[in-house]
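1. The following comprises the amino acid sequence and a computationally predicted model.
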Amino acid sequence: MTIHKPLQTDKNIDVVSLDETLASLDLAGRLSFVAGLGGRVVFTTSLGIEDQVITAAIGTHRLPIEVATLETGRLFPETVALISETEERYDIVIRRYYPEQDDIDAYAAKYGLNGFYESVEARHACCHVRKLKPLAKALEGASFWITGLRRGQSGNRASTPFAEFDAERNLIKINALADWDIEAIRAHVSEQSIPVNPLHGRGYPSIGCEPCTRAIKPGEPERAGRWWWENDEKRECGLHVADASHATVLSSPSQQ
């Protein structure tokens, strides 16, 4: 992979131009270009196969990009184990961001610990406590947020750009693998011997929290195993959806 130096360091970045520039680069070039634009750059990883490809590029090329993960407290043991394995493999630090215990307690008091099965509202509230609030901490003060979103993951992500302005978080979101399909991902992982979650080999192409993820059936979309009990085909946790309905706020006793 070729490392490209940024063409400019102007903070007033034209997102459309940035999107076009990134489209012409390979993965390492995209990451290097963004890292050279200035400001804090954060990559949030769920330890899925896409994110492992990005982490490997960051670690291999020693790029000045912070790597963070949302340790929700409900992850699969295999996912948790992969965090340490990946740190050791690439000599990097993956910073863990955890939910607040007061928020978890408030959620359980209102909905029950596993109340997310009962309604979309309850599920969104759980994602807010365990993912959205920790994400806000991880991205605080960041200029760029790198993700592993791909167009082929679901119909809801089919038009994913390489760069977009996230008005809610006031930063530029970089989807460095937007144009990669799952076959290219798997081939790259094999060629580079990148460590991946063993759950991928058991029918889990998309891996989130353990209670909310199942293996998919033959012919199902990649993300069909996420929140499978809901009917909405565009279901998301809210990390990548600008929708107030995903921002249910639970006030703990100390916050009321």
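-> Right, received. Where do you want to start?

2. going forward, measure contacts between C-alpha atoms and count neighbours the same way
-> Will do.

3. Determine the longest helix present in this protein.
-> helix 77-90 (DSSP state H).

4. Comparison target, given below:
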Amino acid sequence: MTESKIEKSLALIRQAVAEYGPDVAFACSFGAEDVVLLDLISRAGRSIAVITLDTGRLPQETYDVMDACRKRYSMPIEVYFPDAAEVEAMVREHGLNLFRDSVELRKRCCEIRKIHPLRRALAGRKAWMTGVRRDQADSRQQMAAVEDDAHFGIRKFNPLIEWSEAEVWAYIREHDVPYNALHDRHYPSIGCAPCSRAIAVGEDPRAGRWWWEQEDGVAECGLHASPLKKR
């Protein structure tokens, strides 16, 4: 892990705050990349709203690391939930495990449990920050450090875009950053409990997400797969 790469990420965090102040938010899922970014935000000495989505189907390990980070960094975490009426209507019509029935229903579940709450969380903001990296998936290869997010209509900052998985974990070990215990059980990507699994050696890091529909490639939930225009 090179100090120059860390400094580059810190500079981008400071740039985001300098340009947008209280109108920028960090969308944190508490995966490995996001806990690193949380630590970097703390090191940068900048105040950034931390928002997270509780879909109602998260594994306990995610709540555990969320609480550990809240205590470690003394940062308020804004938790957004899906609209109860939307979830009830969806489950009433399609059942609790609708995401297994078709790609369309899985995307509908992601939309109600993730996209809609995130849209509410970002309402009125001018920029958001994420922990995405280019080498996480082929669909993220063209992402830039700073982009115009066409899906949400605001700027998007990706301070870890050039980091490798090895660099993420080197940083976690060196700085004793809290992380999700599921990573130690071979879960590189963690979302909702029924839609995440451990992967085998050599599998794509995203292969543990929605694995039953991956004949045409690694699936995405829609948070980071929208068309983006680089700046």
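-> Nice, thanks for sending it over. Values in this document were obtained by computation on a predicted structure and should not be read as measured data.

5. ok, back up a step: would you mind getting the average deviation of the longest helix of the first structure from the second structure?
-> Compared with the second structure after fitting, helix 77-90 of the first structure has a mean deviation of 0.7 Å; criterion: mean CA distance after the TM-score superposition for the first structure.

6. just checking, next helix/strand downstream of that helix?
-> Using DSSP states H and E, the helix or strand that follows helix 77-90 of the first structure towards the C-terminus is strand 94-97.

7. What residue in the first structure is paired with Glu203 of the second structure?
-> In the first structure, Glu203 of the second structure lines up with Glu220, judged by TM-score structural alignment.

8. do Val50 of the second structure as well
-> Match for Val50 of the second structure (TM-score structural alignment): Val67.

9. ok, its match - how many residues close by?
-> Val67 of the first structure has 22 neighbours, counted by other CA atoms under 10 Å.

10. ditto for the one 10 residues further on
-> Here the count is done by other CA under 10 Å, and Pro77 of the first structure has 9 residues near it.

11. So the match of Glu203 of the second structure lies in a strand, does it not?
-> No - assessed with DSSP: H, G, I helix; E, B strand; the rest coil, Glu220 of the first structure is coil; it does not lie in a strand.

12. Look up how far Glu233 of the first structure lies from it.
-> 11 Å (CA to CA, to the nearest Å).

13. Same drill for the two, tell me which one is more crowded.
-> Neighbour tally, Glu220 of the first structure and Glu233, criterion other CA under 10 Å: the higher count belongs to Glu233, 14 against 10.

14. tell me the SS of the more buried one?
-> Per three-state DSSP, Glu233 of the first structure ends up coil.

15. That one pairs with which position in the second structure?
-> Matched to the second structure by TM-score structural alignment, Glu233 of the first structure sits across from Gly217.

16. Also Ile54 of the first structure?
-> Alignment note (TM-score structural alignment): Ile54 of the first structure maps to Leu37 of the second structure.

17. again with Asp105 of the first structure
-> Match for Asp105 of the first structure (TM-score structural alignment): Glu88.

18. in what helix or strand does that match lie?
-> Using DSSP H and E, Glu88 of the second structure sits within helix 84-94.

19. Need the contact partners of that helix.
-> Residues outside helix 84-94 of the second structure that contact it (CA atoms under 8 Å, 6 or more residues apart in numbering): 98, 109, 112-113.

20. tell me the helices in the stretch 101-250 of the first structure, going along the chain?
-> Taking DSSP state H, counting those that start in this stretch, the helices of the stretch 101-250 of the first structure run over residues 101-111, 120-127, 133-139, 182-192.

21. Which stretch of the first structure lines up against stretch 179-192 of the second structure?
-> Under TM-score structural alignment, the match for stretch 179-192 of the second structure in the first structure covers residues 196-209.

22. and the end-to-end length of that stretch?
-> By CA to CA, the extent of stretch 196-209 of the first structure from end to end equals 16 Å.

23. Check which residues of that stretch are buried.
-> Buried positions in stretch 196-209 of the first structure, judged by neighbour count with 16 or more other CA atoms under 10 Å: 196-197, 199, 204-209.

24. longest single helix anywhere in the second structure?
-> Every helix in the second structure considered (DSSP H), the longest is helix 3-20.

25. Please pull up the equivalent of Leu135 of the first structure in the second structure.
-> Counting by TM-score structural alignment, Leu135 of the first structure corresponds to Leu118 in the second structure.

26. what's near enough to touch its match?
-> Neighbours of Leu118 of the second structure in contact, by CA under 8 Å, 6+ apart: 53, 80.

27. same deal with the one 4 residues further on?
-> Going by CA under 8 Å, 6+ apart, Leu122 of the second structure touches 25, 128, 152.

28. Please identify the residue in the first structure that aligns with the first one.
-> To tie it back to what came earlier, the one meant is Ala25 of the second structure. Mapped onto the first structure by TM-score structural alignment, Ala25 of the second structure lines up with Val42.

29. any idea how far Ile172 of the first structure is from Gly59 of the first structure?
-> For Gly59 of the first structure, the distance to Ile172 of the first structure - CA to CA - is 22 Å.

30. Aligned against the second structure, show me the partner of Ala28 of the first structure.
-> Ala28 of the first structure maps onto Leu10 in the second structure, by TM-score structural alignment.

31. where does the residue positioned nearest the centre of the second structure fall, helix, sheet strand or coil?
-> By CA atoms, centre = their mean, the mean C-alpha position of the second structure lies nearest to Ser29, the distance being 4.4 Å. Classification of Ser29 of the second structure by three-state DSSP places it in coil.

32. right, and it touches Val50 too?
-> No - counting by CA atoms under 8 Å, Ser29 of the second structure does not reach Val50; the two are 10.0 Å apart.

33. Now for the equivalent of Ala170 of the second structure over in the first structure, how many residues are close by?
-> Structural alignment (TM-score structural alignment) places Ala170 of the second structure against Ala187 in the first structure. Using other CA under 10 Å, Ala187 of the first structure has 11 neighbouring residues.

34. same thing with Ser143 of the first structure?
-> Neighbour count of Ser143 of the first structure, defined by other CA under 10 Å: 19.

35. what's the answer for Glu168 of the first structure, then?
-> So Glu168 of the first structure, with other CA under 10 Å, has 9 neighbours.

36. Near Ser190 of the first structure, how many other residues are there?
-> When neighbours are counted by other CA under 10 Å, Ser190 of the first structure comes out with 12.
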